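K.L.:
pasting the structure only:
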């Protein structure tokens, strides 16, 4: 495997004061088809209990994965779901969504991700869609000595077995997986079907790279990952959209005019309300 470039997450806050680590790529190039990777990892309840009160989105997809703890999701489509450890949630916001994500009261710690994907221009104004894995858990496979591969979205071929997630319609043909490996273990994946492949280290370390580090890989080469230490990481793959981006807070469109219209539509109540 060949590492093209690296990026380190920056500490920031979002929502009502939630402490997160963020990698942003709103230039439309560095992460394409992804836009942003937010990681929330803390055992201090004051870091996350304020949560994310109701807020809008247009033109993006949100992909939420919980490794520890949990949130309750609510939106104007009528979805009310508790997303707990091991669960994945995907929301294609299209022309408009209003939602909230508030920590579950019994969450003693939190480790999870919200990842944004850019929707292509042709889909940005379609009706919103929602799906989660609470009834169809993400498939897993034991690998190496004591490692695991969890197919969060898309289809993966791992050690001669095909793992197919129930989430198959992400923008940019997005595919994600969560991998844990013990020191000395190895993972082999063929990546030729993807135009963008990245690894985000969330636990342990790999060679000289520690936690909260994003590695962009050359997708023309297979992934042959030899764990030098115990390590856990997300794999984020897909096909770049290669479209111009206009970004303002929770809205991602293609032009400034479309952004202004998104703000106007939200202010005039056209996104609806959480019931």
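P.N.:
Structure received. Given the structure is predicted, the values throughout are model-derived calculations rather than measurements. Numbers count the residues shown, from 1 in each chain.

K.L.:
make it CA atoms for all contacts and neighbour counts henceforth
P.N.:
Noted.

K.L.:
chain center to stretch 191-211: distance?
P.N.:
Stretch 191-211 sits 14 Å away from the centroid of its parent chain (C-alpha atoms, centre = their mean, to the nearest Å).

K.L.:
buried residues in it?
P.N.:
191, 194-206, 210-211 (16 or more other C-alpha atoms under 10 Å).

K.L.:
residue nearest the centroid of this structure?
P.N.:
The centroid of the chain falls nearest to residue 115 when counting by C-alpha atoms, centre = their mean (2.7 Å).

K.L.:
and that residue, what does it touch?
P.N.:
Applying C-alpha atoms under 8 Å, 6 or more residues apart in numbering, we find residue 115 in contact with 34-38, 62-64.

K.L.:
do residue 147 as well
P.N.:
Residue 147 sits in contact with 179-182, 185, where contact means C-alpha under 8 Å, 6+ apart.

K.L.:
and if you look at residue 163?
P.N.:
Contacts of residue 163 (C-alpha under 8 Å, 6+ apart): 139-140, 151, 155-157.

K.L.:
please apply the same query to residue 95.
P.N.:
58-59, 124-128.

K.L.:
the strands in the stretch 151-275 of the chain, which residues?
P.N.:
Assigned by DSSP state E, counting those that start in this stretch, the stretch 151-275 of the chain shows strands spanning 155-158, 161-164, 175-181, 186-189, 196-204, 213-217, 223-226, 231-238, 246-248, 251-253.

K.L.:
those: which one's closest to residue 94?
P.N.:
strand 251-253 (10.2 Å; C-alpha to C-alpha).

K.L.:
can you give me the strands for the stretch 1-150 of the chain?
P.N.:
With DSSP E, counting those that start in this stretch, the ranges of strands along the stretch 1-150 of the chain come out as 3-8, 10-14, 18-24, 34-42, 52-57, 60-68, 70-75, 80-84, 88-92, 97-103, 110-118, 129-132, 140-143, 147-153.

K.L.:
columns distance to residue 165 on top of these, output as JSON lines?
P.N.:
Output for the strands of the stretch 1-150 of the chain, formatted as JSON lines (distance: least, C-alpha to C-alpha, whole Å):
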{"stretch": "strand 3-8", "distance to residue 165": "27"}
{"stretch": "strand 10-14", "distance to residue 165": "29"}
{"stretch": "strand 18-24", "distance to residue 165": "25"}
{"stretch": "strand 34-42", "distance to residue 165": "19"}
{"stretch": "strand 52-57", "distance to residue 165": "25"}
{"stretch": "strand 60-68", "distance to residue 165": "13"}
{"stretch": "strand 70-75", "distance to residue 165": "20"}
{"stretch": "strand 80-84", "distance to residue 165": "17"}
{"stretch": "strand 88-92", "distance to residue 165": "10"}
{"stretch": "strand 97-103", "distance to residue 165": "23"}
{"stretch": "strand 110-118", "distance to residue 165": "17"}
{"stretch": "strand 129-132", "distance to residue 165": "11"}
{"stretch": "strand 140-143", "distance to residue 165": "9"}
{"stretch": "strand 147-153", "distance to residue 165": "5"}
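
K.L.:
and here is the other one:
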């Protein structure tokens, strides 16, 4: 077995989307080959309702799949096909935009006014970009959770892991999407198929991800406070860890434990023409989508 090298660790950056939702973006609108087949990852966590209540009003998508995972609060959604519903804490929605859809997502805080969730965009191969749109809404109670003897917990949202399979299926990127908690001071190794691109997103606690060339961990920063030297691993809250090729990811949890998403998928390796929420293979396909938005033919009739 080979440890995946840690290529990079970087903090998610604050940004604003929709009608004024403040969130943190781990990656997106940069080099689409970097984490192919994944295009964008947002962490929408906020304790101030005024920073998220305006939500994401009606907007189009084509050529991608969006994966929304809610931890706190709710997200009300509706679309141009007549679908509507509410995602609650622990729920997941996997939307295949395919040939095109208009939808809206309106986050609502919990009783304490807190909202937390994630949205991931996955690319579709050219052969599937104009497929019929569809949804997979999954309640948290239907997501299998594995608890290991050392207290490690893994929720299997998509894909197969430790003998359990997540409830979302038929996804083009053939992804594995795991929500992992490793208890304080526990060292744990997770196997990932070598051919997949992979990243971790740490959103609670801290820890060190072993590197193929530096097993003690990566990106350590020393903070000198008087005579005391505290070593802080930068793979703490709201940090993206991007891995190279290999078969295993190993993490050493810190004093408070660590919780992170571990996501991997098969690269598509096709040209990307991208404008906002529309992702195609060529500039002409992109221009065609824009023309259809203007003339009202963006939504394709069901066959």
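P.N.:
Now that the structure is in, tell me what you want to look at. Keep in mind that what you see is a predicted model, and the values were worked out from it rather than measured.

K.L.:
got a TM-score for the pair?
P.N.:
Scored against TM-score structural alignment, normalised by the length of structure 1, the superposed chains reach a TM-score of 0.92; 269 aligned residues with a C-alpha RMSD of 1.9 Å.

K.L.:
that older thread, let me know the closest of the contacts of residue 115 of structure 1 to residue 20 of structure 1.
P.N.:
The closest of these, once distances to residue 20 of structure 1 are taken by C-alpha to C-alpha, is residue 38, at 6.3 Å.

K.L.:
list the residues that contact the closest one.
P.N.:
By C-alpha under 8 Å, 6+ apart, the neighbours of residue 38 of structure 1 are 20-23, 113-115.

K.L.:
now compare those with structure 2 and keep only the conserved ones.
P.N.:
Counting by both residues aligned by TM-score structural alignment, their matches' C-alpha atoms under 8 Å, the contacts of residue 38 of structure 1 that remain in contact in structure 2 are 20-23, 113-115.

K.L.:
which one of the strands of the stretch 151-275 of structure 1 lies closest to residue 43 of structure 1?
P.N.:
strand 196-204 (14.5 Å).

K.L.:
distance of the alignment partner in structure 2 of residue 269 of structure 1 from residue 65 of structure 2?
P.N.:
Counting by TM-score structural alignment, residue 269 of structure 1 lines up with residue 296 in structure 2. Look at residue 296 of structure 2 and residue 65 of structure 2: by C-alpha to C-alpha, to the nearest Å, they are 22 Å apart.

K.L.:
so for the two, which residue has more residues nearby?
P.N.:
Neighbours were counted for residue 296 of structure 2 and for residue 65 using other C-alpha atoms under 10 Å; residue 65 has more, 25 against 9.

K.L.:
how about the nearest residue to the aligned partner of that one in structure 1, chain neighbours excluded?
P.N.:
When structure 1 is aligned by TM-score structural alignment, residue 65 of structure 2 is paired with residue 61. Among residues not flanking residue 61 of structure 1 along the chain, residue 92 sits closest, at 4.3 Å (C-alpha to C-alpha, 6 or more residues apart in numbering).

K.L.:
these two touch, right, that neighbour and residue 125?
P.N.:
No - the criterion here is C-alpha atoms under 8 Å, and residue 92 of structure 1 misses it with residue 125 at 10.5 Å.

K.L.:
what about these two, which has more around it?
P.N.:
residue 92 (29 against 16).

K.L.:
that one pairs with which position in structure 2?
P.N.:
So, by TM-score structural alignment, residue 92 of structure 1 is matched to residue 96.

K.L.:
related to what we said a few turns ago, correct me, but the match of residue 65 of structure 2 touches residue 93?
P.N.:
Yes - Residue 61 of structure 1 lies in contact with residue 93 (C-alpha under 8 Å); the separation is 5.7 Å.

K.L.:
could I get the contacting residues of residue 270 of structure 2?
P.N.:
If you count contacts by C-alpha under 8 Å, 6+ apart, then residue 270 of structure 2 has 125-126, 281 around it.

K.L.:
show me which of the contacts of residue 115 of structure 1 is closest to residue 228 of structure 1.
P.N.:
Distances from residue 228 of structure 1 to the contacts of residue 115 of structure 1, taken as C-alpha to C-alpha, are shortest for residue 37 (24.6 Å).

K.L.:
now for residue 135 of structure 1, how many residues are close by?
P.N.:
8.

K.L.:
quick revisit: tell me the most packed of the contacts of residue 163 of structure 1, by neighbour count.
P.N.:
residue 151 (27 neighbours).

K.L.:
shouldn't that one be in contact with residue 168?
P.N.:
No - counting by C-alpha under 8 Å, residue 151 of structure 1 does not reach residue 168; the two are 10.8 Å apart.

K.L.:
rewinding a little: as CSV, the contacts of residue 115 of structure 1 with distance to residue 98 of structure 1 would be great.
P.N.:
Below are the contacts of residue 115 of structure 1 laid out as CSV (distance: C-alpha to C-alpha, whole Å):
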residue, distance to residue 98 of structure 1
34, 21
35, 19
36, 19
37, 20
38, 19
62, 12
63, 15
64, 16
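
K.L.:
only whichever of these are buried, select them in ChimeraX.
P.N.:
The buried residues among the contacts of residue 115 of structure 1 can be selected in ChimeraX (16+ other C-alpha under 10 Å) with this line:
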select :34,35,36,37,38,62,63,64
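
K.L.:
between the contacts of residue 115 of structure 1, which is nearest residue 174 of structure 1?
P.N.:
residue 34 (8.3 Å).

K.L.:
nearest residue to that closest one other than its sequence neighbours?
P.N.:
That would be residue 117: by C-alpha to C-alpha, 6+ apart, it lies 4.2 Å from residue 34 of structure 1.

K.L.:
which position in structure 2 pairs with that neighbour?
P.N.:
Checking TM-score structural alignment: residue 117 of structure 1 goes with residue 122.

K.L.:
and for that match, the neighbour number?
P.N.:
Taking other C-alpha under 10 Å as the criterion, the count of residues near residue 122 of structure 2 is 25.

K.L.:
follow-up on the earlier one: I figured the match of residue 92 of structure 1 hits residue 134, correct?
P.N.:
Yes - Residue 96 of structure 2 lies in contact with residue 134 (C-alpha under 8 Å); the separation is 5.2 Å.

K.L.:
buried only: go through the contacts of residue 95 of structure 1 for me.
P.N.:
The buried subset of the contacts of residue 95 of structure 1 (16+ other C-alpha under 10 Å) comprises 58-59, 124-125, 128.

K.L.:
just curious, which of those residues is nearest to residue 86 of structure 1?
P.N.:
residue 128 (23.9 Å).
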